[in-house]
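>>> Just need the structure, nothing else, for what follows:
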Amino acid sequence: MHQPPDLFRGFLHCYYKDVYGTRPVARELQHGLVWYYCGLDKPPSRDTVDRFLTDLEHVIDDVFDSLVEQAAARGLLDSTYSIDSTHVEAIQYNDAASWNYDPTAEEYYYGFGCTIVSTGAKIPIAAEFTQAKQANKETAMRVTRDALAVDTPIWMLGDSAYDILDWHDLLLAAGVVPIAPYNPRNTDDPKDIKYRVEDRIKKHSEDIRLKQSILDETYNDRTGVERTNDAVKDCGLGHVRARGRVHARTEVFLALCLRIVVAITNYERGNGPGCEKL
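The predicted structure follows:
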């Protein structure tokens, strides 16, 4: 009988080795040294691997949250959070996926999306699986609340897609300074501001003013979340081989978990937690 922690280690090993999909994972775990060092009593069958992935869906959020707590306990998070969405390509046989447009790459792709909040050395601390790359307002608010439940940063950075009044007010009420470029959209009377927070902070306090030079300097750190996205893609986010939405979401969160495990392991070994290889 295989224990869940052992099979979870087996999946992390496979994802680290760029092995994805239940059949390739089961084949990789047939190797003697692999299943032995993952703590398995014997090589698991493909049915066992498939059942484990299905069962994992029910607890993967808790596993992810537990790993985030472990990273926080080691002081691997910092005072600047960044939020961004990235595309998740799926296999053509996944009927739950759809064709979406990626404005960054200026091309269409078949798959899903994932909204990630990251901090520190490319460490994801909150995330949500979405049908398309661009997250809606409800997802942005939910992921932001999840991130604030981890700890309260000083800054929260997002691109112009997060020029959302409720998002800004939520963060300001929590004592966090949100920085997202002002998007005038189709208004006939655009505000003379660069960041939405310049206007919103007046609604919250008459005494506080932020220098635009400080906002500019801090916003430059937003590239950290893009590096996090790339690091998580190397951990499997860019290789979702599952069919159906449930398995696809589980595989995405497995990749997020692996990124945190790599960061923690490197830290424990005295290496830089931002390193993407052990």
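
>>> make it CA atoms for all contacts and neighbour counts henceforth
OK.

>>> Skip ahead from the strand ranked longest in the chain and say which helix or strand is next.
Ranked by residue count and defined by DSSP state E, the top strand of the chain is strand 107-119. Counting by DSSP states H and E, the element after strand 107-119 in chain order, helix or strand, is strand 123-130.

>>> Could you list every helix and strand in contact with that following strand?
Packing partners of strand 123-130 (3 or more Cα pairs under 8 Å, 6 or more residues apart in numbering; DSSP states H and E): helix 60-73, strand 107-119, helix 137-150, helix 245-268.

>>> The structure of the following sequence is requested for comparison with the preceding one:
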Amino acid sequence: MSSSKAVLPGNDTVAQVFKALETETTALLEPLDLSFLTDYPVFAPDSRGRTRVHEPPELLKGVLHCFYRDIYGLRPMERELRNEDVWRQCGFERPPSRRTLDRFITDFAVVAEEVFIELVHELAEQVPLGKLFQIDGTDIPVSQRDEDAQWNYDHTDDDFYYGYGCCVVTAANNIPIAAAFTSGKKVDQETAMRVTRDALAVETPRWMVGDSEFDMLNWHDYLLEQAVVPVAPYNPRNTDDPLDIEYRVEDRIKEHSETVRLWQRQLDETYSQRSRVETAIGVCKDLGLGSLRVRGRARVKSHVFLTLCLRVAVALANHHRGNDVASSTITL
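Model prediction:
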């Protein structure tokens, strides 16, 4: 009969594995204050008087842990959270069922934006966001079996894709600070204004950069009223009598002020940093924004904002550990 030592790792090795898991999970979750989740009516106890076994803060921690480990399906998430070293660190008194996780993720869609914004405000109190914000839309492709989605044109790739979109404002260190879930990648003026207001409610930058899609008069005027310089290329296709300018802000400042002047070189140098938003979105896609295997508008929206919340949580974790806040991974 063979000795167990020949087929099983030693106790020291097992202890190291659990310690690594504990350290990584704790690093992700410890800096988060999720107590505000209990205030949302959507997470209120059952109206029939049943006690709530699992609290919303613990459930969100459990889902964020799973997302960080590239676990997205309900069955794999349920299996992962059966690990006692995981569910205890998430604050559970016992592992949540698949049905509980399903209900939580479905309900999360109702308050997804509010939860994300709350976490962003927590982050902004500790991490500098810089003076340059970027805004852009990104595609959220899904299976054609999703009846809620639609075909959209992506002008960047000059191709069509089936799915949804997300308008995101990002700041320093690849951090998303405001977002809106949309039907497609193209951003309309109403969405641009809403997301911009959310971003400025967190912190006021000096500059906000967007591509020619954001050549919107109301967007420019609103930012200038907030003492923020909008930098978006002028789109001559928006008029039959195009102006001789490179950026819309040149005309808006000329119209609104006789004293303020911007150098063309200054605008060019600022706009050259627009690619930062693509890098920031890429970091979010590394954390699950590009790994959607769910269907239905509500579930896709939940997935998108859970990913954005995870990005903020990772940034907080790295900040607390003195690591690179821009990274998509937590350095132990």
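
>>> still on that earlier bit, tell me which of the helices and strands packed on strand 123-130 of structure 1 lies nearest to residue 130 of structure 1.
strand 107-119 (4.8 Å; Cα to Cα).

>>> mean per-residue distance, the closest one to structure 2?
Following the fit onto structure 2, the mean deviation recorded for strand 107-119 of structure 1 is 0.8 Å by mean Cα distance after the TM-score superposition for structure 1.

>>> In structure 2, which residues correspond to that strand?
With TM-score structural alignment applied, strand 107-119 of structure 1 matches the range 159-171 in structure 2.

>>> Show me which residues of the matching stretch are buried.
161-171 (16 or more other Cα atoms under 10 Å).

>>> Tell me which two of the residues you listed sit farthest apart.
Pairwise across the buried residues of stretch 159-171 of structure 2, and taking Cα to Cα, the largest span is found between 162 and 171, at 28.4 Å.

>>> Show me what counts as buried in stretch 58-75 of structure 1.
60-61, 64-65, 67-69, 71-72.

>>> Revised request: answer the last question for stretch 208-222 of structure 2.
Under 16+ other Cα under 10 Å, the buried positions of stretch 208-222 of structure 2 are 208-211, 213-216, 219-222.

>>> where exactly do the strands run in structure 2?
Using DSSP E, strands in structure 2 cover 132-141, 150-154, 159-171, 175-182, 207-209, 229-231.

>>> I'd like the distance from the longest one to the chain centre, please.
The offset between the C-alpha centroid of strand 159-171 of structure 2 and the centroid of the whole chain comes to 12 Å, using Cα atoms, centre = their mean, to the nearest Å.

>>> Leaving out chain neighbours, which residue sits closest to residue 117 of structure 1?
Closest residue in space to residue 117 of structure 1, ignoring its immediate chain neighbours: residue 83 at 4.3 Å, by Cα to Cα, 6 or more residues apart in numbering.

>>> List the contacts of the one you found.
Shown in contact with residue 83 of structure 1 (Cα atoms under 8 Å, 6 or more residues apart in numbering): 115-118, 144, 156-158, 225.

>>> got a markdown table for the residues you listed, with distance to residue 33 of structure 1 too?
Formatted as a markdown table, these follow (distance: Cα to Cα, whole Å):
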| residue | distance to residue 33 of structure 1 |
| --- | --- |
| 115 | 36 |
| 116 | 35 |
| 117 | 36 |
| 118 | 34 |
| 144 | 42 |
| 156 | 44 |
| 157 | 44 |
| 158 | 44 |
| 225 | 36 |
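
>>> what about the alignment partner in structure 1 of residue 257 of structure 2, distance to residue 97 of structure 1?
Residue pairing (TM-score structural alignment): residue 257 of structure 2 is matched to residue 205 of structure 1. Distance, residue 205 of structure 1 to residue 97 of structure 1, using Cα to Cα, to the nearest Å: 45 Å.

>>> These two: which is more packed in?
The residue with more neighbours, out of residue 205 of structure 1 and residue 97, is residue 97; 22 against 9, by other Cα atoms under 10 Å.
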